[in-house]
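Colleague: Okay, structure incoming, though there's no sequence with it:
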C-alpha cells in the first residue's frame, strides 16, 4: 500500500468528530517569512527519493514531520516559545540534552529534548529539538491549545535551531498539510491546520552586509551582518542566506549607493542545498566610499520565476 493510500485509510477510519474537528494551531511565537520559515515538510515518497506534499523537494528521505526553523543561533538564544498546536495530555518528555551536540552523542535520542502529547483516539503530536532546560510541562499535565511547552533549540539530530512537529494516528505519521493524500498538482482541499501556512518551495532566510566575505559559521550564528560601515571600509559586501535551493536556481544580489549601483551579479547554484549562502562585493578604490544610504536586494529565482526576495539597508558614514 502506498503512503498516500495508507494516510487516506487512517483518516477514513477515524471517528467522524476527530476527522472533522482535529485542527492544529501554529506552534511557534514567530511570523513565517520574517523571523522563521518552514525548512522541510514531511516526505511523501515511499521510495528512496523524497517529495513533499506538493511533489517538490523541500524534504528529505524518511522525514516524518514539519520543521519550523529560526534564522540563526542568535534567535535561539533570544528565546522563541513553542506552543501546543492541539489540546491533550503530556504522554512523555525528555530534557537535559545539549544543544548542538555531536551526532555521535544523540544516537537513539534523535528527537533531542522533546514532548509527546496524547490528543485522544489514537492521535498524538510530538515536539522535538527543544532548548535544554526550557521545557515547561510535566508528564500527565493537561494541555490547552497555545500553552507554552518550551523554547526552540538545537538538541538531538539537528543541524540548525528548529522545531520538528510530528502528527501521528495509531503510530502512523500523518501530513497535516494533506492528510488525505490528494494530488500534488493542486492545493489540497483539506488540511489539518486552523490557518494553513502558505507553501514555499524554498526561500531566503536573510540578507546582510559586511566589509569582507563572512564565514558560514558567523552567518549561522547571526553575528555577520553590519548595518553600518565606515567610509574607509576595505570592501562593501552583500550576502544572501537561503534555504531549500535547487540545482540551477539563481541568487541575484545587488547593492546600490548614493552614486548608483555598486555591484550586481547573478550567481547560479550548482546543486540542491538545505541551507547555503552566497556573497558578492567590491573592494575600495583609492577614494573613500560615498557616505549615505546603500540599498541591498537579494532575489531567489527558479526557472526565471521569483521564489523570494529580501531587501535591506546599509549606512556608510
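Modeller: Cool, the structure landed. Just so it is clear, the model here is predicted, and its values are computed rather than measured. Numbers count the residues shown, from 1 in each chain.
Colleague: going forward, measure contacts between C-alpha atoms and count neighbours the same way
Modeller: Noted.
Colleague: Helices of this structure, start to end?
Modeller: Ranges of helices in the chain, per DSSP state H, are 3-13, 16-21, 73-78, 216-221.
Colleague: which helices and strands sit right next to the last one?
Modeller: Helix 216-221 sits against helix 73-78, with contacts defined as 3 or more C-alpha pairs under 8 Å, 6 or more residues apart in numbering; DSSP states H and E.
Colleague: Could you pull out the buried residues of the helix it packs on?
Modeller: 73, 75, 76 (16 or more other C-alpha atoms under 10 Å).
Colleague: right, and the first one touches residue 221 too?
Modeller: Meaning residue 73. Yes - the criterion here is C-alpha atoms under 8 Å, and residue 73 meets it with residue 221 at 4.7 Å.
Colleague: re earlier: want to try CSV for the buried residues of helix 73-78, with distance to residue 194 as columns?
Modeller: Formatted as CSV, the buried residues of helix 73-78 follow (distance: C-alpha to C-alpha, whole Å):
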residue, distance to residue 194
73, 29
75, 26
76, 26
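Colleague: Residue 146: which of those is nearest?
Modeller: If you rank these by distance to residue 146 using C-alpha to C-alpha, residue 76 comes first, at 19.5 Å.
Colleague: is it true that the closest one touches residue 70?
Modeller: Yes - between residue 76 and residue 70 there is a contact under C-alpha under 8 Å: 7.0 Å.
Colleague: any common contacting residues for the two?
Modeller: By the contact definition C-alpha atoms under 8 Å, 6 or more residues apart in numbering, residue 76 and residue 70 are jointly contacted by residue 161.
Colleague: what about versus this one:
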C-alpha cells in the first residue's frame, strides 16, 4: 500500500511469511475489506482500557492464604469524608492506594508481592522495622511511611508502588527489568500500618490513579476504565466485599485489643485444656452504622451460656467483639460452640461464623 504523502510502499506479512497486497485485496474484495477495517476499529474503541493501554495483573500470590482481600480502597470523596470506588466506606481520607490485607499467620508463612506489569525498577527500600504503628508511634517512621517498598516504571507514563513489605524480603534492585508476575518481595508490616498488607499505588504522569476507575475523574460510582486485566479483576483476591470476617475463635481470657485478637494471644484451638474462662471473640472489617452484632457461647446441651447483642454506632474499617463465661457450677465437659452474626438492615446476615471447641 502506498503512502501518498511519503511515497512509501507498505506490505503486511502474516506469521507464515506471505505478503498481503492490500490494494489488490481492496479491488477484489471491497466489502469484505471494509468490514474488516470497521471491525478492527470497533475492537480498538470498545475494548476495555486494560486491553488498549496499561493492563495490571494480580499484585500478590495468595494461593493457600487464610485471608487475602482489599481492606481499603482509593478515596474518591474530595471532602474530609471518604468513599471507595462504589461509594462505600472502605477507605479513609486522602488515601490513594489499594490495601490488600492478609492474616498474621499468612505473613509469617510468606505471601509474595508481584509486579503487575512489565517495567523497570526505579527505587527500592529495605531494612525498615516492622510492627503495628499504634505501638511504635509515627515518629519512628518519619519520612518513611511506605516502609520497605519497591517502585516500578511502566510504559505510557504509568508507575506502580508496592509498600509495607516484609523486612529483608525485597528481591529486586534499582534498574532491574521485571516482567508481570516477577516476585518483588513479601507482604509485611513496615511503615505506617496497623495490620499486614500490601498497599499498591498507581500513578500516571505523577498523578494518583485508582486502578478500579482508570484515567477517568467522575468520582465514585461514575464511569470506569478499569486498569486491572479481566483475569485479575475477576479473581477472588480483588472482589469487592463490603464486610467480612477477619478472625474468630476461642480464647482463655478477653483479648485486650484488636491486635491481641488478630495475633491470637491466648488462642485456644481445637481442645481447650482446663480453662477458668471461655471467651469467644470475633473481628470483622467494614462494619457499618446500624449493623447488629450477635455473639453466643452455647454449651454441649444447647444451653446459651453467654450472649451479647450490640448495635454498631458508626462505620469502621475494622472492629472486634467478644463474649465469655467464667467456669463455675454446671460447667459440663463436651463440645462448646461460638456463634456470630453481623446483621445489616435490608441485607440480613452479612457476616456469620460458627466455631467449636472440646472442653474436658
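Modeller: On my side now, so go ahead. Every value quoted in this text rests on a predicted model; they were computed, and no experiment measured them.
Colleague: Can you calculate the TM-score here?
Modeller: Taking TM-score structural alignment, normalised by the length of the first structure as the basis, the two superposed chains have a TM-score of 0.85; 299 aligned residues with a C-alpha RMSD of 2.5 Å.
Colleague: JSON lines for the helices of the first structure, including distance to residue 236 of the first structure?
Modeller: Formatted as JSON lines, the helices of the first structure follow (distance: least, C-alpha to C-alpha, whole Å):
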{"stretch": "helix 3-13", "distance to residue 236 of the first structure": "50"}
{"stretch": "helix 16-21", "distance to residue 236 of the first structure": "54"}
{"stretch": "helix 73-78", "distance to residue 236 of the first structure": "24"}
{"stretch": "helix 216-221", "distance to residue 236 of the first structure": "16"}
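Colleague: Looking at those, which is nearest to residue 259 of the first structure?
Modeller: Comparing these by C-alpha to C-alpha, helix 216-221 comes nearest, at 28.5 Å.
Colleague: Contacts for that closest one, please.
Modeller: 71, 72, 73, 74, 224, 225, 241, 277.
Colleague: from those, which two are the most distant?
Modeller: 74 and 277 (17.3 Å).
Colleague: gap between the two ends of stretch 255-274 of the first structure?
Modeller: Taking C-alpha to C-alpha, to the nearest Å, stretch 255-274 of the first structure runs 25 Å from one end to the other.
Colleague: Also stretch 117-131 of the second structure?
Modeller: Using C-alpha to C-alpha, the end-to-end distance of stretch 117-131 of the second structure comes to 29 Å.
Colleague: Other residues contacting it?
Modeller: Counting by C-alpha under 8 Å, 6+ apart, 55-57, 147-155, 166-170, 172-181, 188-191, 193-194 sit against stretch 117-131 of the second structure.
Colleague: The same query, at a cut-off of 7 Å, please.
Modeller: Residues outside stretch 117-131 of the second structure that contact it (C-alpha atoms under 7 Å, 6 or more residues apart in numbering) are 55-57, 147-154, 167-168, 170, 173-180, 189-190.
Colleague: Buried ones only from these, please, as a PyMOL command.
Modeller: In PyMOL syntax, the buried subset of the contacts of stretch 117-131 of the second structure is picked out as below (16+ other C-alpha under 10 Å):
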select buried, resi 55+56+57+147+148+149+150+151+152+153+154+167+170+178+180+189+190
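Colleague: In strands only, show me the contacts of stretch 117-131 of the second structure.
Modeller: Taking DSSP state E, the ones among these that sit in strands are 148, 149, 150, 151, 152, 153, 177, 178.
Colleague: Out of those, flag the one nearest to residue 330 of the second structure.
Modeller: Comparing these against residue 330 of the second structure with C-alpha to C-alpha places residue 148 closest, at 52.9 Å.
Colleague: The second structure: which residue goes with residue 76 of the first structure?
Modeller: Using TM-score structural alignment to pair residues, one finds that residue 76 of the first structure aligns to residue 107 in the second structure.
Colleague: measure that match to residue 250 of the second structure for me?
Modeller: In terms of C-alpha to C-alpha, residue 107 of the second structure sits 22 Å off from residue 250 of the second structure.
Colleague: Could you do residue 277 of the second structure as well?
Modeller: For residue 277 of the second structure relative to residue 250 of the second structure (C-alpha to C-alpha), the value is 10 Å.
Colleague: Between these two, tell me which one has more neighbours.
Modeller: Between residue 277 of the second structure and residue 250, counted using other C-alpha atoms under 10 Å, residue 250 has the larger neighbour count: 31 against 15.
Colleague: Quick one: map that one onto the first structure.
Modeller: Aligned partner of residue 250 of the second structure by TM-score structural alignment: residue 209.
Colleague: so what's the closest residue to that match other than its chain neighbours up against?
Modeller: Closest residue to residue 209 of the first structure apart from its sequence neighbours, by C-alpha to C-alpha, 6 or more residues apart in numbering: residue 238 at 4.6 Å. Counting by C-alpha under 7 Å, 6+ apart, residue 238 of the first structure touches 208, 209, 210, 255, 279, 280, 281.
Colleague: quick one: residue 238 of the first structure and residue 225 of the first structure, what's the gap?
Modeller: Remark: distance between residue 238 of the first structure and residue 225 of the first structure (C-alpha to C-alpha) = 9 Å.
Colleague: before we move on, what about residue 140 of the first structure?
Modeller: Using C-alpha to C-alpha, one obtains 44 Å as the distance from residue 140 of the first structure to residue 225 of the first structure.
Colleague: again, but for residue 240 of the first structure
Modeller: Taking C-alpha to C-alpha, one finds residue 240 of the first structure at 11 Å from residue 225 of the first structure.
Colleague: which residues do these two both contact?
Modeller: residue 208.
Colleague: Compare those two and say which one has the larger neighbour count.
Modeller: residue 240 (25 against 19).
Colleague: counterpart of residue 276 of the first structure in the second structure?
Modeller: Residue 276 of the first structure maps onto residue 319 in the second structure, with residues paired by TM-score structural alignment.
Colleague: give me the number of residues near that match?
Modeller: 16.
Colleague: Just to check, it is in contact with residue 284?
Modeller: Yes - contact criterion C-alpha atoms under 7 Å: residue 319 of the second structure and residue 284 qualify, at 5.8 Å.
Colleague: if you look at the contacts of residue 238 of the first structure, which of them are in strands?
Modeller: Using DSSP E, those in strands are 208, 209, 210, 255, 279, 280, 281.
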